[in-house]
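S.K.: sequence isn't available, so here's the structure alone:
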């Protein structure tokens, strides 16, 4: 799939490879219009890289611009554990998402066993709270694991076309 571009302010790469007309008129994708899931994880040195996939379940094309918000959550109340994901990369990708199409952002999760227990404070989490770019309503994705209450384990990249 072609990479998204922001070279021309009036054109934005779409998840199907086409470009939109006036980039300023495309609405942000609201959480309620998106299906959110984790893609297939790949191991890396001391971490796992997983695509966070957003699928437009609505009937209109919308835009995902920038970085999603990602944090670990635990307990029945869904309280946040540890710091929210750090944004990796300098550019803010833009993807126009037609109905039924998907886009993704890569999430790197550092293995909590890389930190000593005093710095980490190991905590069992239920999954991830996800804020699509430009929205304040969150989605939840189940991903039980051990996270650190005191150390940064999450890093997120900007939006890219396709369901990687």
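M.R.: Happy to help now that I have it. Just so we're clear, the structure is a prediction, and the values are computed from it rather than from any experiment. Numbering: from 1, shown residues only.
S.K.: please count neighbours and contacts with C-alpha atoms only from this point.
M.R.: Noted.
S.K.: what sits against residue 99?
M.R.: Residue 99 is in contact with 55, 56, 57, 58, 59, 60, 61, counting by Cα atoms under 8 Å, 6 or more residues apart in numbering.
S.K.: do that again at 6 Å, thanks
M.R.: 56, 58, 59, 60, 61 (Cα atoms under 6 Å, 6 or more residues apart in numbering).
S.K.: first-to-last residue distance for stretch 81-91?
M.R.: One end of stretch 81-91 sits 27 Å from the other (Cα to Cα, to the nearest Å).
S.K.: try this one next to it:
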């Protein structure tokens, strides 16, 4: 599995979660990559909430408390699915609800294609216990299914967890988007 760290946001407001900022240097001792994000999403007043026990009062998961990994491609009937998992690295349960903002980023910080579109409906909030994971499914097509070809492979995957103004950045060249189809399900999807 590939792991990432949260990167703070600065700059102007946008909804795509994409950035044109140049990537930072990878820390060789721990395998983490840090790519500063330039775009933000609307501020969330619960961002500073302290984690609490699971239940109706569990706060939203903060990017700084999450790890992220991307599973291998699963193919079938011309469709490709990748499982994008979020791990709660805090000591208390937290919740995520909604769609993440997902963009493909080159080494120089430029965006490849467009951010992932939403696929399917909203789901109930997902409570993630300490050390547990929850995720979304990223969807694309096999090469040759559509005439539009495939996008360049990314160096990084930039993800804004639902409700977050801070991005998680994952170094991964494995995601390949073809047929101009790039979607994400909501949490729990």
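M.R.: Sure thing, it's come through. Quantities reported herein were computed from a predicted structural model and do not represent experimental measurements.
S.K.: residue contacts, the residue mapped onto residue 130 of structure 1 from structure 2?
M.R.: Counting by TM-score structural alignment, residue 130 of structure 1 lines up with residue 159 in structure 2. By Cα under 6 Å, 6+ apart, the residues touching residue 159 of structure 2 are 101, 102, 167, 168.
S.K.: could you rerun that using 10 Å?
M.R.: The contact partners of residue 159 of structure 2, taken as Cα atoms under 10 Å, 6 or more residues apart in numbering, are 6-7, 16-18, 37, 63, 68, 84, 100-104, 115-116, 166-170.
S.K.: doesn't it belong to a strand?
M.R.: Yes: with DSSP: H, G, I helix; E, B strand; the rest coil as the criterion, residue 159 of structure 2 is part of a strand.
S.K.: grab the nearest non-local neighbour of it.
M.R.: Once flanking residues are discounted, residue 159 of structure 2 sits nearest to residue 102: 4.6 Å by Cα to Cα, 6 or more residues apart in numbering.
S.K.: element containing the one you found?
M.R.: strand 101-105 (DSSP states H and E).
S.K.: list the buried residues in that strand.
M.R.: Neighbour-count burial for strand 101-105 of structure 2 flags 101, 102, 103, 104, 105 (criterion: 16 or more other Cα atoms under 10 Å).
S.K.: quick one: these as TSV, columns for distance to residue 147 of structure 2 too.
M.R.: Compiled in TSV, those are given as follows (distance: Cα to Cα, whole Å):
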residue	distance to residue 147 of structure 2
101	26
102	24
103	22
104	21
105	23
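S.K.: what ranges do the helices span in structure 2?
M.R.: With helices called from DSSP state H, structure 2 shows none.
S.K.: I'd like the distance between whatever residue of structure 1 lines up with residue 186 of structure 2 and residue 117 of structure 1.
M.R.: Alignment note: residue 186 of structure 2 maps to residue 158 in structure 1; criterion TM-score structural alignment. Distance from residue 158 of structure 1 to residue 117 of structure 1, counting by Cα to Cα: 31 Å.
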